[in-house]
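# Dropping a prediction and its sequence here:
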Amino acid sequence: MTGHHLAHVPSPADQERDAARRADWWRDAVIYQVYPRSFADSDGDGMGDLPGVRDRLPYLRRLGVDAVWLSPFYASPQADAGYDVADYRAVDPMFGTLADADELIREAHALGLRVIVDLVPNHCSDRHEWFRRALAEGPGSPMRERFHFRPGKGAGGELPPNDWESLFGGPAWTRVTEPDGSAGEWYLHLFAAEQPDFDWEHEAVREEFRSVLRFWLDLGVDGFRVDVAHGLVKAAGLPDIGHSEQLKLLGTKPLPFFDQDGVHEIYRDWRRILDGYEGERIAVAEAWTPTVERSALYLRPDELHQAFNFAYLTTDWDATALREVIDHSLGAMAEVGAPATWVLSNHDVVRHPTRLGGGDPALGLRRARAATLLMLALPGSAYLYQGEELGLPEVTELPDEARQDPAFFRGAGQDGLRDGCRVPLPWSGERPPYGFGPRPGGPSWLPQPEGWVKLTVAAQSGDPDSTLEFYRAALAHRRAHPALGAGSSVTWLDAPAGVLAFRRDATDGSFVCAVNVTGAPLRVPSYGKVLLASAYLEEAGDAGEGFVLPADTTVWWSV
């Protein structure tokens, strides 16, 4: 396979081992995250929407994914891109209607795609009916018990109730003006002030979310991605943290408002609801915990099904570090009988071509492709973030006036630069919005770079050297090869320093993956027939000499 990175791509007939038709489909599913406002705009207002997603479902089917995860599209004032929900049973008009959601789910199922929706149970919008009533009814009202309202400290209650900070910067408490005009109680919001935290000790909160789960399950969704799954329960008494450094959105320090043991009772309750529906409905935890072992607790057989593997996402491009996190992840998940998950990018982190490149775009894309092929070879489920199949880099030059990340507008918080991974997708054409909307030159809610003309879906389709066709080939092989996908372990092979090589076996075929994370080519054994490589293979050598594995490259072999 000299001079080319693609081998034979399985035919559509070869790909008919459809995950949607199998039990435990989620154990080896490839799940594609759609950020609806940035995916496809059907009506030309510059904002992506559910009809736009529906129209592009054949693209996702052709890509070869098994399921689509939709970031929030609920009724919301959009103080935090829809993670401030005002009505959990309504679609925000900017995204369409409930009928649009119903049609999207039906068409996805017709194409063999599962649909997972975001669920945001830690907090709601300050425009939520419950919170509006809590403000209007004043201190001591039953509605305030559904949130964390507390009197302030100090002689006049002018200080926050404790030292907790918002993950977007500043105090995690906001003081309200009472109905009589006086300065009154404070309410807790671990995120923006427009996102008050629910008090999950209150039975009305628990019953409301049981109802919300059933509402969407009845509409046909196949599962939920649970936002801030580690945050629902707070330590009794809301104790001070006792340190002053700014909290990090993606941090893993032990904290009195994250990863409290009480969350597990909630998820056992939810699992009973999910198991009451046909078709293997699932829940996926966004759970930032101090250790992989703590994350595994969310996945015991009577709790949730999967948890995002953030330890893997944050691992450096280093062979020792990668092997350690892979072994650690597989071991922890095996203890509770859950599949490992693997993810490289999402809507909250810098896109991995930029993150891995160290300022060199070409090196970043090369490493990103190698990292993707490694990820897709591991046992368990993989998550893709929209646009990574196009090799999109992080957009780092957005003007301040275009930014919309709420953390950007708070003085002491995160870097506030999450907008760079949320820029709308380029589909076709020579200039922005590159087919994101129906009109050439039309609007997009975040501006796209002028240089994306070669990164569009149209420009890359049919080009065997493109990142899009590389992803399509990788997912086709993953679906077709019996040793890929489900399972719980890998067999590590001897390899030179800087190379990870492992074997996976099935009754009707074996598979080897090797990745060279160094900056120089290294010789490895010739394991069998090359299926796919993340970069050009200029020299293969014969079986006696071994195989030259280029720098920052992953290769798959069928054995």
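Perfect, thanks for sending it. Residues are numbered from 1 along each chain as shown.
# Please count neighbours and contacts with C-alpha atoms only from this point.
Fine.
# Tell me which stretches of the stretch 351-500 of the chain form helices.
352-357, 361-377, 457-460, 467-480 (DSSP state H, counting those that start in this stretch).
# same deal with the stretch 201-350 of the chain?
For the stretch 201-350 of the chain, the helices defined by DSSP H, counting those that start in this stretch cover 203-219, 263-275, 292-296, 310-313, 319-336.
# hang on, the earlier thing: out of the helices of the stretch 351-500 of the chain, which is closest to residue 553?
helix 361-377 (5.0 Å; C-alpha to C-alpha).
# what inclination does the closest one have with respect to helix 319-336?
Angle, helix 361-377 to helix 319-336, by axes from the mean of the first three to the mean of the last three C-alpha atoms, to 10 degrees: 30 degrees.
# Comparison target, given below:
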Amino acid sequence: MRAADARAGHGERPWWWDAVCYQVDVGAFADVDGDGVGDLDGVRDRFGYLELLGVDAVVLAGTAGLDPSAPDFAELLAEAHAAGVRVMVALDVDPARTDPARVLEPWLEHGADGVHLAPREDPTGAVRSVLARYPDRVVIGTGDWHLSFNLDLAIAGFAAGPLRAAITGALAGPGPRTAWAMASRDTSRSRDDAALTPVRSMALVQLALPGAVCLRHGEELGLPGTERIPMPWEGDRPPFGFSQAAGDWSSIPAEWAAFTVEAQLEDESSTLSLYRQALEVRSSHPAFTGDEVEWFGAPEDCFAFRRVGSRLTCALNTSSASVPLPPGELLLSSRPLDGEDLPPGTAAWLV
């Protein structure tokens, strides 16, 4: 049972309070019917991977042209619910040109557990009026919804000062629960070990914070950029198990053979293994409680915070030198420690 379900079962928190939401760009995730484009059956075919990763909800993006009344959505929904995973849908609703009911209702009527709304002005409250008819569904978006989608960590860059300010600002005052997103803004198509260092450390920072987390598919593999490039699953050449269709797969870099799920799954030092460990610890360790953070003194270009009411401390070093770790037992670090010190570009969890 996932931690979100366990808390809800005790009447403490709703399932989405600290949920890990995994956004799947359907057309770029897995192709089952062989037309070269990902499909809902592809998501269902790879659902075991999502269970292995340990996510609480799947958010389907790129759903234009898909039919929520079709059997493939019903089958995906049933399989997900049987595994204790919710299914949400990312929708772009512009009330200035579109009737929100026509976009939202088909998915909600056919069982979607909620929606992730693209940021749009809604001066008439038309979107809110539709969603009010489905009070049991969860909404992620910009504004006063259940979860407030927040990219401040990505915007702040990899520097302790701006990151601390972004965290403090997002958690200050009343408002909806934060849903932290950290998908790379880097548009390069290559990635080396040095480039992965901040990716790995920010994964631990993001997952240590109070609130939900929004991952985008491929983020857990350390894939660069934000383009919808097909998910690399296995093999040593494009399209890396995404599709059996013949065609031009030059949009997928050949060097991504090292980033496939297959290549990383059994490698304990891989980025995928780090995400899997982090999600497992986050969901099972009792230290991951508390809705506020308190800050400790730290060396320049570093920070350390603890979730109030818990024993969890997260430390981050964005300086160019190793620094002493805060007191506590090490749970996980984004890179191996330098003796008893935290190396540059590294984050750690301690209790």
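Received the coordinates, thanks. Model, not experiment: these values are computed from the prediction.
# TM-score for these two?
Superposed pair, TM-score by TM-score structural alignment, normalised by the length of the second structure: 0.91. Supporting alignment: 346 aligned residues with a C-alpha RMSD of 2.3 Å.
# Quick check: which of the helices of the stretch 201-350 of the first structure is nearest to residue 41 of the first structure?
helix 203-219 (23.5 Å).
# tell me which residues of that closest one are tucked away?
205, 206, 209, 212, 213, 214, 216, 217 (16 or more other C-alpha atoms under 10 Å).
# Output the helices of the stretch 201-350 of the first structure as JSON lines; include the columns distance to residue 103 of the first structure.
Output for these, formatted as JSON lines (distance: least, C-alpha to C-alpha, whole Å):
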{"stretch": "helix 203-219", "distance to residue 103 of the first structure": "10"}
{"stretch": "helix 263-275", "distance to residue 103 of the first structure": "22"}
{"stretch": "helix 292-296", "distance to residue 103 of the first structure": "35"}
{"stretch": "helix 310-313", "distance to residue 103 of the first structure": "33"}
{"stretch": "helix 319-336", "distance to residue 103 of the first structure": "36"}
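# mind checking which of the ones you listed is nearest residue 480 of the first structure?
Residue 480 of the first structure lies closest to helix 319-336 among the helices of the stretch 201-350 of the first structure, at 22.9 Å (C-alpha to C-alpha).
# Of the helices of the stretch 201-350 of the first structure, which is nearest residue 130 of the first structure?
With C-alpha to C-alpha as the yardstick, what comes closest out of those is helix 203-219 (10.2 Å).
# orientation of the closest one relative to helix 263-275 in degrees?
Using the same axes, to 10 degrees: helix 203-219 of the first structure against helix 263-275 is 30 degrees.
# for helix 203-219 of the first structure, packing partners?
strand 87-91, helix 263-275 (3 or more C-alpha pairs under 8 Å, 6 or more residues apart in numbering; DSSP states H and E).
# please redo it, this time with the cut-off set to 10 Å
Packing partners of helix 203-219 of the first structure (3 or more C-alpha pairs under 10 Å, 6 or more residues apart in numbering; DSSP states H and E): strand 87-91, helix 98-110, strand 114-119, strand 223-226, helix 263-275.
# Make CSV from these and add distance to residue 55 of the first structure and mean neighbour count to it.
Shown next, in CSV, are these (distance: least, C-alpha to C-alpha, whole Å; neighbours: other C-alpha atoms under 10 Å):
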stretch, distance to residue 55 of the first structure, mean neighbour count
strand 87-91, 18, 18
helix 98-110, 9, 17
strand 114-119, 15, 23
strand 223-226, 21, 23
helix 263-275, 29, 17
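# Could I get the ones you listed in JSON lines, plus columns for distance to residue 363 of the first structure?
Below are those laid out as JSON lines (distance: least, C-alpha to C-alpha, whole Å):
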{"stretch": "strand 87-91", "distance to residue 363 of the first structure": "41"}
{"stretch": "helix 98-110", "distance to residue 363 of the first structure": "36"}
{"stretch": "strand 114-119", "distance to residue 363 of the first structure": "33"}
{"stretch": "strand 223-226", "distance to residue 363 of the first structure": "32"}
{"stretch": "helix 263-275", "distance to residue 363 of the first structure": "42"}
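# Any idea which of the ones you listed gets closest to residue 39 of the first structure?
Comparison of those against residue 39 of the first structure by C-alpha to C-alpha identifies helix 98-110 as nearest, at 13.9 Å.
# Find me the equivalent region of the closest one in the second structure.
Aligned using TM-score structural alignment, helix 98-110 of the first structure spans residues 70-82 in the second structure.
# what's the offset of that stretch from the middle of its chain?
Centre-to-centre, stretch 70-82 of the second structure and its host chain are 21 Å apart (C-alpha atoms, centre = their mean, to the nearest Å).
# Over to stretch 187-207 of the second structure?
On C-alpha atoms, centre = their mean, the centre of stretch 187-207 of the second structure falls 14 Å from that of its chain.
# And residue 52 of the first structure, what's its match in the second structure?
Per TM-score structural alignment, residue 52 of the first structure is aligned with residue 42.
# List the contacts of that match.
26, 27, 28, 29, 30, 31, 32, 33, 72, 76, 242, 243 (C-alpha atoms under 10 Å, 6 or more residues apart in numbering).
# same thing with residue 88 of the second structure?
Taking C-alpha under 10 Å, 6+ apart, one finds 21-23, 57-61, 77, 107-108, 111-116, 137-140 in contact with residue 88 of the second structure.
# Any of those buried? List them.
Neighbour-count burial (16+ other C-alpha under 10 Å) is assigned, among those, to 21-23, 57-61, 77, 107-108, 111-116, 137-140.
# Surely residue 35 of the first structure touches residue 386?
Yes - contact criterion C-alpha atoms under 10 Å: residue 35 of the first structure and residue 386 qualify, at 7.2 Å.
# between the two, what contacts are shared?
Counting by C-alpha under 10 Å, 6+ apart, the common neighbours of residue 35 of the first structure and residue 386 are 346, 347, 422, 424, 425.
# related to what we said a few turns ago, can you tell me what sits against the match of helix 98-110 of the first structure?
So stretch 70-82 of the second structure is contacted by 39-45, 47-48, 50-51, 56-58, 66-68, 83-88, 107, 110-113 (C-alpha under 10 Å, 6+ apart).
# follow-up on the earlier one: report the buried members of the contacts of residue 42 of the second structure.
For the contacts of residue 42 of the second structure, buried by 16+ other C-alpha under 10 Å: 26, 27, 28, 29, 30, 31, 32, 72, 76, 242, 243.
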